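**Q** Have a look at this prediction, sequence included:
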Amino acid sequence: MNERAKAAAPKAMSPGPRQGKNGDGAERHEAIHRSISDAIIEHRLKPGARLREDALAEVFGVSRTGIRKILQRLALEQLVTLTPRRGASVTRPTADEAKDVFDARQMVECGLMAEIVRRISSGDVATLRDMARRERDALRGGEQSVAIRLSADFHTYLARISGNQTLADFVERLCSRSSLILAVYGNAGNLGCESHDHQDLIGYLEDGKGERAAAFMSRHLKAIEASLSIIEEDAEAPDLFQIFSR
């Protein structure tokens, strides 16, 4: 190619941000996932509400393939239920499912306390105190969904201190299900426990009182479960444009 031809040739475009396989930005997918999960936890999308791929794709301005991947991720987190020929809908926890989830948390989380006491470090204590403080501030500020997420993160972090990755992953999944149960059947401004509960638990762990910590965790989880008001509601077709309007 001569110099004149080179000058006339279009310049190569600089690469843009990393994109997902389907052409939608991976960062954009993350933001959409958070928007939908927040809407579920904040009860703007109610249990049983249908989540049509085409409508969500239009609302968020991305492909249906991208939306499908996001819904599949939410299904793995058990916030969304995927049904053949019906599509996606917000998971509708039942009273029996809620009981099963909290029974499982009782068995696993209380059982981990002794090992957590053995392994917990001063850095872990500082991290847990900060998480408990932020949860309390969010609840006092009326940020219910943030408080629920922080509570789940607190319990998951505790489980990871035990060093048992398998049980910690199980606790994380149980906390995800609990978050939906709390969002749907809990009371606004109250997570079913006292605002200082997590701080008290940290104190027992820091002092090496494993049995006291296990007993306290048991009471803590029972108080949360007892606070739930499970009332079945009819499924509805939500106005997705209104819910996700900026």
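**A** Everything's here; your move. Please read these numbers as outputs of a predicted model, since none were measured by experiment.
**Q** from here on, contacts and neighbour counts on C-alpha atoms
**A** Fine.
**Q** residues contacting the spatially most central residue of the chain?
**A** What sits nearest the mean C-alpha location of the chain, by Cα atoms, centre = their mean, is Ser176, with 5.0 Å. For Ser176, the contact set (Cα atoms under 8 Å, 6 or more residues apart in numbering) comprises 77-79, 152.
**Q** cool, and Ser227?
**A** 186-187, 191-192.
**Q** Quick one: the helices in the chain, in order.
**A** 3-8, 26-41, 53-60, 64-76, 95-119, 122-140, 144-161, 165-185, 197-206, 210-226, 240-243 (DSSP state H).
**Q** Please tabulate these in a markdown table, including the columns distance to Glu232.
**A** As requested, the helices of the chain are exported to a markdown table (distance: least, Cα to Cα, whole Å):
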| stretch | distance to Glu232 |
| --- | --- |
| helix 3-8 | 68 |
| helix 26-41 | 16 |
| helix 53-60 | 25 |
| helix 64-76 | 21 |
| helix 95-119 | 9 |
| helix 122-140 | 25 |
| helix 144-161 | 21 |
| helix 165-185 | 9 |
| helix 197-206 | 29 |
| helix 210-226 | 17 |
| helix 240-243 | 22 |
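**Q** put this beside the first:
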Amino acid sequence: MSELRRAHAARKTRRNEGKAGDGAQRHDAIYRAISDAIIEHRLQPGARLREDALSEVFGVSRTGIRKILQRLALEHLVTLTPRRGASVSRPTAEEARDVFAARQLVECELMAQIASRVTESDIKALRDCANRERQALKAGKQSEAIKLSAAFHNQLAALAGNATLSEFIGRLCSRSSLILAVYGNTGHLGCESHDHDELIRHLENGNADRARAFMQRHLKAIEASLSIAEAPEETPDLYAIFDGSPA
């Protein structure tokens, strides 16, 4: 059997199985697949997300896809427009400024709590994430590096011990990835791995003031690296993006 036929057969099997029993676990897997594709910039801001195409790709009902898109819209990763449907959100310049202002208010103030609570194992985990980000950058895997950069900030926020703030920062980081996709300069990640290494050193030394001051400069540097520019609308090849998806 040819590769094309095998791929078609696999999609047909997923479609028949999925539409017969959409479930929460399956929807979560699809949600993560679409969310990752947005954060990693495989789905560009403004890209249309047709319900029928996504239903075909993932082998679930359009009703299930609609619920997933609504969930993504609540997190500002997807925009739902009457008669036009869903598309990957394209943050405005004002929204970009608001997101980074919010990150300044929240992430910087968490440094004192993190510095007082961080353990050796926490430091090791942070260094591991920063190292994987560095390796991705060296290998030219910018999409993976962007995802790892967001993961670093999420991991850092979790160390403060406040689940609500950690979840909020996670959403801000996801929106920041979209902002970088729209306004970021080619070849500039925004979060450089050496910045993360320096921040880790301040936290390891228990120096909350330096960690806070550094985070302020770090976030301002990311925002300063952005340049306002319009990106053309595109209709992505959903089969190519989600081929082999675990969902």
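**A** Arrived safely. Since this is a predicted model, take the numbers as computed values, not measurements.
**Q** List the TM-score for the superposed pair.
**A** Here the TM-score for the pair of chains, by TM-score structural alignment, normalised by the length of structure 1, is 0.82; 228 aligned residues with a Cα RMSD of 2.4 Å.
**Q** Need the counterpart of the residue nearest to the centre of structure 1 in structure 2.
**A** Matched to structure 2 by TM-score structural alignment, Ser176 of structure 1 sits across from Ser174.
**Q** What's the separation between that match and Ser116 of structure 2?
**A** Distance, Ser174 of structure 2 to Ser116 of structure 2, using Cα to Cα, to the nearest Å: 27 Å.
**Q** Nearest spatial neighbour of Arg44 of structure 1, chain-adjacent residues omitted?
**A** Nearest residue to Arg44 of structure 1, sequence neighbours excluded (Cα to Cα, 6 or more residues apart in numbering): Ile243, at 6.7 Å.
**Q** Surely the one you found and His43 touch.
**A** No: counting by Cα atoms under 8 Å, Ile243 of structure 1 stays clear of His43, with 10.5 Å between them.
**Q** How many residues are close by the residue nearest to Ala130 of structure 2 when sequence neighbours are not counted?
**A** Using Cα to Cα, 6+ apart and skipping the chain neighbours, the partner closest in space to Ala130 of structure 2 is Ser193 (5.8 Å). Ser193 of structure 2: 23 surrounding residues under other Cα atoms under 10 Å.
**Q** Residue in structure 1 paired with Ser193 of structure 2?
**A** Using TM-score structural alignment, Ser193 of structure 2 lines up with Ser195 in structure 1.
**Q** what does Arg127 of structure 2 give?
**A** By TM-score structural alignment, Arg127 of structure 2 lines up with Arg129.
**Q** likewise Asn205 of structure 2?
**A** For Asn205 of structure 2, the residue aligned by TM-score structural alignment is Asp207.
**Q** Next: Asn154 of structure 2.
**A** Checking TM-score structural alignment: Asn154 of structure 2 goes with Thr156.
**Q** Repeat that for Leu137 of structure 2.
**A** Leu137 of structure 2 maps onto Leu139 in structure 1, by TM-score structural alignment.
**Q** burial count for its match?
**A** 21.
**Q** Double-check it against Gly189; I have them as touching.
**A** Yes: with contact defined as Cα under 8 Å, Leu139 of structure 1 counts as touching Gly189 (6.0 Å).
**Q** Now do stretch 92-103 of structure 1: distance to the chain's middle.
**A** Once both centres are worked out by Cα atoms, centre = their mean, to the nearest Å, stretch 92-103 of structure 1 turns out to sit 17 Å from its chain's centre.
**Q** got the buried residues for that stretch?
**A** 92-93, 95, 98, 101-102 (16 or more other Cα atoms under 10 Å).
**Q** Report the aligned residue range of structure 2 for it.
**A** Counting by TM-score structural alignment, stretch 92-103 of structure 1 pairs with residues 90-101 of structure 2.
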